[in-house]
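Engineer: my questions concern the predicted model and sequence given below.
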Amino acid sequence: MADIDALIKKYFVQPDDTVPPSEPMPATFSGCQITPLIDGTTYFDELKTQFAGVGTGTPSENANQFIYIAGWHLHLMGGKILPAPGSSGTYLPTVDLEKPFSLDGPGAAATLIDLLKKKAKAGVDVRVLGWASFAVMADNFVQTKAVQNGLGSIRDVNLATLASILELRTEPALAEKAWVNILTHSAGAAHTKLVIVGKGDSAVGYTGGLDFAGDRHGSQPHPAGQWHDVQAKVEGPVVQAMHDFFRDMWNEVRGRNVRTLRMGFTNIASHTPGSPALGPRPLSTTTVAKHRVQSLRTLPQFNYTSTNRLPENDKISFAPAGLFEIRTAWINAIKAAERYIYIEDQQFWSIELMKALREGVTTKPELKVLLVTGLRDPADPKYPPYTLVALTQGLLKGLTPPQRAQVAMFSRNVVVHSKTTIVDDHWAIIGSANFARRSLYTDIEHSVAFLDEDDEKDTALVRQYRVKLWSDAFRLDPADQQKIIDINKALNVWNTSWGTPGSGVTLPSSVTPVALPTAEKKLSDKEQETYDLFSDVDSKTPWGACSV
């Protein structure tokens, strides 16, 4: 048996790692079970099963059942989204986005929006918090040229979500339970992809990178250009923290003044302030497995310059100094790493996290750092230079040739949208937070970090998660996955100078090495302005832009 207390002390955030109030000791739970769900089809099939288990009785029988959703991109209605009057550009969704979203796959007849209406009508407490920017969408995106240039990529996401919220409200049982999450920083987002489903004191939670949008239906083996992502199924006592996070956000929105947002020529109220508060719900503390879990959040601070002329927001009452728990957990695990750090992400933008990786490389000659990315998310802005800045000013700066050889980066021929890190086959994190500054300090995020009490077994949680995730990249059939259980043989597949040969697995052509830059990249004044004001905002820093 592994010494779980030693693992917790080494990899989990401990009291000495914290800096209250913004970086407190995160909620930590034993007796939990984490099931990584790799790719959208796996996750959506799982949700179908969970949703099928509620709302099957009479309204009175269903009264203590619930479905809570906090989403960044709710493209439930499908179709083209009308650009806001006065804005430039058009929205041209892919085929997968043209029809309403269904858990069954693109274009399937059973839509999620009809399913949520049906469950609500049957008496299930269905609540939806979909994000739209109060600062952008309140004025139909006609704020300033700077805002249009800096935040244009989120306009269509917000319009799709507002269309979904508006349609959900046509069901009387959802009229006061489909709200816009308006708690964000002026240039931030409510980026969580959180779902909680339950009956009475029993609940299951989900957190990760997957939105309810038609192009998220990926499955193995991936054809080129398909979506690749990860969501975590969360069971056991830790679900209480996820439920309470949703409840805190819901009640905080309820207590705010209504914001009016616009979709085309339609005004949409953000929420219904007179509706009843979401009350506490004690969930079961029964042990379901041997996984230890930390529930982690990012919530912003609200610092504005005296010259700011754009809409501002108030502090969040349950986190007035912000919460940077994900940042603390990430930094701590990176510092603890000894054998390898594997990071799969769409945005390698954080100079701070890259510097933490560099410290590990320079002090631990055996440590390997493996970064994996992929094709650009179509919803993202044109690929900016921020990764080059983070790599050259953070991870690679000052490394000797042998130290640079401890680092490798690869690109897959799919859209890598997952936000996950694995360290030493012991610790892992799955959630909505990207490897970017805004995910550490500005956007509303949720992630779970986890260990396994049965850590020494080949079937241990983190080791098996790594095997399945790398098998997806290596295009291995289930029968061949055992070939990469040994970490030394698995690392050798990525880089033949690492580890030990003998797995019989080779890197497929769908995974290509990325040449690490040698010259330091610096941002131009215009790029730096866009980075600080819009792309990768730091809520600890006073923020503001002029309206002219």
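Structural biologist: Looks like it came in fine. Numbers count the residues shown, from 1 in each chain.

Engineer: can we go C-alpha only for contacts and neighbour counts from here?
Structural biologist: Will do.

Engineer: go through the protein and flag its longest helix.
Structural biologist: The single longest helix within the chain, with elements called by DSSP state H, is helix 239-254.

Engineer: next secondary structure after that one?
Structural biologist: Using DSSP states H and E, the helix or strand that follows helix 239-254 in sequence is strand 260-263.

Engineer: packing partners of that following strand?
Structural biologist: helix 134-137, helix 155-168, strand 266-269 (3 or more Cα pairs under 8 Å, 6 or more residues apart in numbering; DSSP states H and E).

Engineer: now do the helices in the stretch 51-200 of the chain.
Structural biologist: In the stretch 51-200 of the chain, the helices defined using DSSP state H, counting those that start in this stretch lie at 95-98, 112-121, 134-137, 145-151, 155-168.

Engineer: which among those is found nearest to Thr49?
Structural biologist: Checking the helices of the stretch 51-200 of the chain against Thr49 by Cα to Cα gives helix 112-121 as the closest, at 12.5 Å.

Engineer: this is the other structure I want to compare:
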Amino acid sequence: MRLLALASLAVHDPEAMSILTPGDTCWRREHASRAAFLVDTEAYFNALAEILPKAQKSIYLLGWGFDPRTRLAPDGFDGPDDPDEIGRILVELSRRRPELDIRLLIWKSALPISASQNFFPHRGRRWFRGTTVQLRLDESVPLGACHHQKVLVVDDAVAICGGGDISVDRWDTAAHLDDDERRIMPDQDYHPPRHEVMMMVDGAAASALGDLFRARWRRSADEVVPKSTPSSADPWPTRVPAHMHDVEVAIARTEPAWKRDAMIEEIRRLTLTSIFEAKDIIYLENQYFTSPIYAEALAARLADPKGPEVVLISTGYSPSWFDQLTMDRARNNMLWRLQAADIFGRLHAYWPVTRSGQEVIVHSKVTIIDDRLARVGSANLNNRSGGFDTECELAVEARNDDDRRAIGALRDRLVGHFMGCTGDAVAKARQERGSLGGAITALNTDRRLRLLGPRKMATLGNVIAAFHIGDPADVADSWRVFRRRERLYQAARRLHQAVAEGRERALQASSKSITSGR
């Protein structure tokens, strides 16, 4: 992995240069008249329920998983003929408007993962037989990698991107109630509370995400999908107010090296750039935190006397046994590294619970830097999201006071909702206490945010964590499991030394790859 020009990131005036650079930290920057943040899946599914019937030309979906039985407006009862099931909605749309181009491109998951999802999305293809809905399972990734992009595009006019899939175990409200009967699944069981964040955009930014879908479809199906002609209708949901207006939206990707295609690591570059650009607050919500490169970058900022505070919110314990075995254990070492670097007491790491203490699964992937940059997407803070799986995210950078207020309000709202309080309460406490960490300490009276720290591990856990089993950084790395530790930590040491030695040394380090010297 080529490291960034770290010194230039750390020393230049953030008002003078954009973090979002096409060809480096993002793929494209496109205009959106409106942008909105959808906090938790109730908001996402409500938007879907209004957007989909408005489609005139096309509906495109990229997903890691997909279950046609997913209900957009669950009511606590699950039966065989629920009209709000996404599969029934799409079938009915295809019958009413046979000219509507409906395509679903979903990762062809490995058998163990498919089995855990009741063999969906594989079984989903039968759902759409005899209709014009095309559900294709995409396996155009290297062995062991997965398609992890989550994008919905309607008429190339409105698009939604983030961490959430359209599946039966995703729906929840921002309240994350202990016993919400609306979290019922088709097997009549209930899934646990779950936190997701999506971002919705319109205009050229939405059309660019349509281009991403068409490129993926062509690579998978060897078929060119024509671009949708403009529609006079506006599919933006009337119930969703725009949080930002007239913004430049950056689209950043991860794609592994595959056949003739080179690796794309825009998200990895953007993550490192974001960390080194921060002045006051680095706010991170993420399912995983296992990357030594990101940990070293954060450690460098924590060790800087003038560096920002770092607030990390993640899941306490991963819901699957495999992720507990791999990701949770690797996270231990990253937390040790941050704690060792936190000599000024600016690290605040938490995992959320409900009022009664039930764990809330944090599946969102959000980065907010100061009041300047907001990123929402599918990429985790692990190795594979930087160069092995496919990922996509959206980012907006503040250009005026209204933008800064919107970005700050999103961060405060997210922090507050975990504790059952408003974003305004967080903003007030932050002003009074002088820091976001201080605000959390003041407001977290019910201990709904629990301290997240390293945990003791047995010998097997230490081995898995040391070699990052299940978490390769790129395609070459996936075949060299027992060299992975050496390569990852060599890159982290280069990063540390580059920061310590200043601009010239950092510029030299930026040209080196994580795979150099193999």
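Structural biologist: Great, that's in hand. Bear in mind the structure is a predicted one, so any value in this text is a computation, not a measurement.

Engineer: list the TM-score for the superposed pair.
Structural biologist: Put the two chains on top of each other and the TM-score (TM-score structural alignment, normalised by the length of the second structure) is 0.75; 433 aligned residues with a Cα RMSD of 3.3 Å.

Engineer: still on that earlier bit, reformat the helices of the stretch 51-200 of the first structure as a markdown table; add distance to Ser350 of the first structure and mean neighbour count.
Structural biologist: Putting the helices of the stretch 51-200 of the first structure into a markdown table (distance: least, Cα to Cα, whole Å; neighbours: other Cα atoms under 10 Å) gives the following:
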| stretch | distance to Ser350 of the first structure | mean neighbour count |
| --- | --- | --- |
| helix 95-98 | 31 | 18 |
| helix 112-121 | 35 | 20 |
| helix 134-137 | 25 | 24 |
| helix 145-151 | 19 | 17 |
| helix 155-168 | 24 | 24 |
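
Engineer: could those helices go into TSV alongside distance to Leu353 of the first structure?
Structural biologist: Output for the helices of the stretch 51-200 of the first structure, formatted as TSV (distance: least, Cα to Cα, whole Å):
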stretch	distance to Leu353 of the first structure
helix 95-98	34
helix 112-121	37
helix 134-137	29
helix 145-151	24
helix 155-168	28
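
Engineer: out of those helices, nearest to Pro280 of the first structure?
Structural biologist: helix 112-121 (19.8 Å).

Engineer: so what touches that closest one?
Structural biologist: Here helix 112-121 of the first structure makes contact (Cα atoms under 8 Å, 6 or more residues apart in numbering) with 54-55, 59, 76-77, 100-103, 126, 164, 168, 171-174.

Engineer: same question for stretch 471-484 of the first structure.
Structural biologist: With contact meaning Cα under 8 Å, 6+ apart, stretch 471-484 of the first structure is reached by 220-221, 412, 467-468, 489-490, 503-508, 511.

Engineer: quick one: which of the residues you listed is nearest Asn149 of the first structure?
Structural biologist: The nearest one, if we look at the contacts of stretch 471-484 of the first structure relative to Asn149 of the first structure and count by Cα to Cα, is Arg412, at 28.9 Å.

Engineer: the longest strand belonging to the first structure vs the second structure, mean deviation?
Structural biologist: If you go by DSSP state E, the first structure has its longest strand at strand 27-38. Superposed on the second structure, strand 27-38 of the first structure shows a mean distance of 2.0 Å to its aligned residues (mean Cα distance after the TM-score superposition for the first structure).

Engineer: tell me the buried residues in that strand?
Structural biologist: Using 16 or more other Cα atoms under 10 Å as the burial criterion, the residues of strand 27-38 of the first structure that qualify are Thr28, Phe29, Ser30, Gly31, Cys32, Gln33, Ile34, Pro36, Leu37, Ile38.

Engineer: equivalent analysis for stretch 398-418 of the second structure, please.
Structural biologist: Buried, per 16+ other Cα under 10 Å, within stretch 398-418 of the second structure: 398, 403-404, 406-418.

Engineer: ok, stretch 353-373 of the first structure next?
Structural biologist: Buried residues in stretch 353-373 of the first structure, defined by neighbour count with 16+ other Cα under 10 Å: 353-362, 367-373.

Engineer: same check, this time on stretch 510-518 of the first structure
Structural biologist: Buried residues in stretch 510-518 of the first structure, counted by 16+ other Cα under 10 Å: Val511, Thr512.

Engineer: which residues touch that stretch?
Structural biologist: Residues contacting stretch 510-518 of the first structure (Cα under 8 Å, 6+ apart): Ala224, Leu388, Leu391, Thr392, Ala408, Met409, Phe410, Ser411, Arg412, Asn413, Ala473, Phe474.

Engineer: number of nearby residues for the third one?
Structural biologist: Neighbour count of Leu391 of the first structure, defined by other Cα atoms under 10 Å: 23.

Engineer: circling back: any idea which of the helices of the stretch 51-200 of the first structure gets closest to Tyr68 of the first structure?
Structural biologist: Checking these against Tyr68 of the first structure by Cα to Cα gives helix 112-121 as the closest, at 10.4 Å.

Engineer: how far does that closest one sit from the chain's center?
Structural biologist: 25 Å (Cα atoms, centre = their mean, to the nearest Å).
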